[in-house]
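S.K.: Structure, please.
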Amino acid sequence: MKKIICALAALAAGLVLAVPGASAAPAAAAPAGGSVRIELPPPTGDLAVGRDTLHLVDRHRKDPWVPTEDRELMLSLYYPALARTGTPAPYMSVPEAKALLTDRGQLGEYVTPERVAAVRTHSRVGAVPRATPAGYPLIVLSPGFTMPRASLTVLAEDLASRGYVVAAVDHAYESDGTVFPGGRLLTCTACEEVRPDGSVRRVSDGRARDIPFVLDRLTGPRSAWRYSALIDSRHIGMAGHSIGGAASSATMAVDPRVDAGVNLDGTFFTPVPEGGLGGRPFLMLAGDPALLPPDFPDTSWEDTWSRLDGWKRWLTVTGAGHPTFTDWPVLGDAAGYPHPETPLSGTRSQQITRAYVGAFFDLHLRGLPAPRLDGPTAADPEVLFHRS
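M.R.: Sure, this is the predicted structure:
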């Protein structure tokens, strides 16, 4: 029952209504197994990347899914670092990988939990921070419902290599499995309660309370992070996949510290206020509408578009399925998994995601030119400007 509920909730939390487009053919299937270590694509920026882990507990708020406990969060913090310092960062733990594959069906036939946990990253634990007088803009990443924060590693490492501090957040009891201090594997208790009937909004509403707490603990006078001096708290962005994308706009609606937001293929279960987001910029990046069920009843993107009152773009990606904007197409290709739900190759999936999200934050947090966001380009024929 839990698995069925999770699958339904994840579907509802992730699919969006977008403009029509052509679909691509699925990749050919490959045999199960494989012993070659999977490696994530290297970041495109010039800076080496460090990674730290931070456990946060909000003593003033009870967990929405387990009300007997205080709200807990696990963060992976990526930051510009000095090259060749520290040791390679793990992708995730074996228990986390096992929980993930248990809820991913066929993928488990192509790759083992041990192989997923051993994926080679491009960030390093204990790396010496690369100091800069002005600090680096902060970007918060929130994953999809049931998905761990590790699912956004490719994007997080790339942004850090371009000169950002990135905080990828695991929200307790909202992933298939996340290890918390003491070796506790917290599974998706939220899946038992959430149904795709509007109550999914509890997830995005809750995350809109999580992220302001995260910002307080990262940028406040008593920061919980040892490298908080790296952060330029005057420039903060947020991006999320699926329900994490809905959480981006929901957070912006309640916290003016977030200057710019991105929704990666997520239904806006928490509506954007009628009065907009105070003129702040927002990017909506969606999968291929041709891959959606023909009767999928979502009007949230149309409703949101009319309410956004600042710089805005609505882009769709031909051949992109719901997982396109995460690490899964990259890992699936490497493992030989055909991932028919994401016809676009892992290479193009990560190239497009990193290029457009990076360009958006470069433009709005750092004031750098971002010609990719001006209109269609021959370099990215899959990217369609639905609204601009």
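
S.K.: contacts and neighbour counts: CA atoms only from here.
M.R.: Noted.

S.K.: Which of the residues in the lengthiest helix in the chain are classified as buried?
M.R.: Longest helix in the chain, counting residues (DSSP state H): helix 346-366. Neighbour-count burial for helix 346-366 flags 346, 348-365 (criterion: 16 or more other CA atoms under 10 Å).

S.K.: Could you also give me the structure for this next sequence, so I can compare it with the first?
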Amino acid sequence: MVFTLEIGIIALALASIIAAVFPSTSNSAALLFLVSLAAGLVGIHLVAFHFRWQMIPVFVVIGFLLVKLLLGWEAGRAAGFIGAGVGILFLATSTVLSLGLPVRTLPAPDGPGKAGVVTINREYIPDSDADGDPAQIRRLQLKVWYPAAIEDGKEFGRETVWSEFNSAEYFSAIERFFTAYLKNMKTHSFLSPPMAVGGTDRPVLIYNHALLSIASDSFLLMESLASHGYVIIAIRHKDQRGEYALLHDDLSDEEKAKEVENFKKLGGKDLERDERSAVSLQVYRDNNTLPVIVKRRAKDTGFVLDNLDSILKDIPGCTEGRCADNQRIGIVGLSLGGAVATEFCKADPRCAAAVNLDGGIFGTNIEVPVQVPYLMLYSERNEGGNDFAKTGADETYEDYTISGAEHLNFADASVVLPGLRYIRLLGSIDGEHMNRERNLLVRDFLDRQL
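M.R.: This next block holds a predicted model:
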């Protein structure tokens, strides 16, 4: 619906430009009709679909033509053709943005059940440790996906895509402006329905996001897992930006330069697999910022598990907090969150399985082998980077490379922001194909281990 309306507005604007370039008595009447109709559709678009910044260039064209008609501006033939060329360029820009950053219907979860979601806030002060980590307050936002009971005839609202970006407390006006159009896209996560009946044997997953991200950056994976009976608690670290800035600012210029140089080496496409593993290990050893963040986030994961019953009580229909199996715990992480999952599972016996979605293994115990079943999913560029971790690891260490995937494909950007593929931020793999393959690999591993 949104795309059809936008293409209609762009087509009317193009027809208006053509009518304006070749002025005549009949064309003047046609121009007035076309511009008026286009302006009317713009009004409908703004009311029905909030504000789509992707359409600003075409709005400018229609606004200019409307003012031209109202004021009776006339231009010479040369100026008219130049203006038409600029106008067509504006329309082309809006067309590309509308196609590349669309409002679309999202793929439904592939399991037999429905997915519910609740948002819970928690704060705690961790104990300081021997490494001198300060005992500062940790503010967490938890998003919990779970199998939901949707009664016939009873409607529950659905969460919008990446709704966390709506918060002025954590995101700048520019970020909220560019993500506001996502309010038009509904996920398949129902807001606060009761948990489906089914006993207390559901596995629990803790999800850690990337370095600077949101809890719902992989909501399609969460919905899939919840529809198959998992309870997933995704952790967002509210003060992540300030924490990273403080740690990074404390580095010397020499340390900052070394980190930049190391990441350049790691990003090289011409590395052989064994060479990539050796380079990665050195990068992990030399980094002075990320291991601190990983250690702190691993503590956050421990806090969530320490308070699991209390957190689960906030799910409607789970008043006792015992609607999942606290002995079947999996830890999943994306990018730096993969390092958090690895770090936690090396030290805490509550972890029964770990999943690393294209993350490096930064941390304080880099070369300590992980002794729980472990799934490593790679993008093509990062293939083999963590091979050193296989030494001494549990025999159920599995790794797969998804053909055509880049790092950002492991979040849901490949489905929500498909246009990023054309500026090389996403790989060549189709977004929905990527979503299915990632979800299937993760669920198959977790089903076997948990």
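
S.K.: Mind checking the TM-score on these two?
M.R.: TM-score of the superposed chains, computed with TM-score structural alignment, normalised by the length of the first structure, equals 0.71; 307 aligned residues with a CA RMSD of 3.1 Å.

S.K.: ok so, going back, chain center to the longest helix of the first structure, what's the gap?
M.R.: Relative to the centre of its chain, helix 346-366 of the first structure is centred 12 Å away, using CA atoms, centre = their mean, to the nearest Å.

S.K.: for stretch 145-160 of the first structure, same thing?
M.R.: Distance, stretch centre to chain centre, for stretch 145-160 of the first structure: 5 Å (CA atoms, centre = their mean).

S.K.: which part of the second structure lines up with it?
M.R.: Aligned by TM-score structural alignment, stretch 145-160 of the first structure falls on residues 211-226 of the second structure.

S.K.: Where does stretch 310-321 of the first structure end up in the second structure?
M.R.: Alignment of stretch 310-321 of the first structure against the second structure: residues 395-406, by TM-score structural alignment.

S.K.: Could you check how many residues crowd around residue 198 of the first structure?
M.R.: For residue 198 of the first structure, the count of nearby residues is 12 (other CA atoms under 10 Å).

S.K.: That one matches what in the second structure?
M.R.: Aligned counterpart of residue 198 of the first structure in the second structure: residue 287 (TM-score structural alignment).

S.K.: sec struct for the alignment partner in the first structure of residue 356 of the second structure, please.
M.R.: Mapped onto the first structure by TM-score structural alignment, residue 356 of the second structure lines up with residue 263. Secondary structure, DSSP: H, G, I helix; E, B strand; the rest coil: residue 263 of the first structure is strand.

S.K.: ok, the residue mapped onto residue 442 of the second structure from the first structure - contacts?
M.R.: Using TM-score structural alignment, the partner of residue 442 of the second structure in the first structure is residue 357. Neighbouring residues of residue 357 of the first structure by CA atoms under 8 Å, 6 or more residues apart in numbering: residue 262.

S.K.: How about residue 292 of the second structure?
M.R.: 363-364.

S.K.: Quickly find the element holding it.
M.R.: helix 290-306 (DSSP states H and E).

S.K.: hmm, back to that, who's in contact with the match of residue 356 of the second structure?
M.R.: Residues near residue 263 of the first structure by CA under 8 Å, 6+ apart: 239-242, 244-246, 248-249, 282-285.

S.K.: roughly how far apart are the nearest residue to it once chain neighbours are set aside and residue 334 of the first structure?
M.R.: Using CA to CA, 6 or more residues apart in numbering and skipping residues adjacent in sequence, the residue nearest residue 263 of the first structure is residue 245, 3.8 Å away. From residue 245 of the first structure across to residue 334 of the first structure, the span is 26 Å (CA to CA, to the nearest Å).

S.K.: the more surrounded of these two?
M.R.: Set side by side, residue 245 of the first structure and residue 334 show more neighbours around residue 245, with 32 against 19, by other CA under 10 Å.

S.K.: Quickly find the element holding the more buried one.
M.R.: Per DSSP H and E, residue 245 of the first structure falls inside helix 243-254.

S.K.: Report all helices and strands that that helix contacts.
M.R.: strand 136-142, helix 201-219, strand 231-241, strand 260-264 (3 or more CA pairs under 8 Å, 6 or more residues apart in numbering; DSSP states H and E).

S.K.: Minimum distance to residue 60 of the first structure: which of the ones you listed has it?
M.R.: Nearest to residue 60 of the first structure, of all those, is helix 201-219, at 10.2 Å by CA to CA.

S.K.: mind listing what's buried in the closest one?
M.R.: 201-215, 217-219.

S.K.: circling back to that earlier point, now do the match of residue 442 of the second structure against residue 91 of the first structure, distance only.
M.R.: Residue 357 of the first structure sits at a distance of 22 Å from residue 91 of the first structure (criterion: CA to CA).
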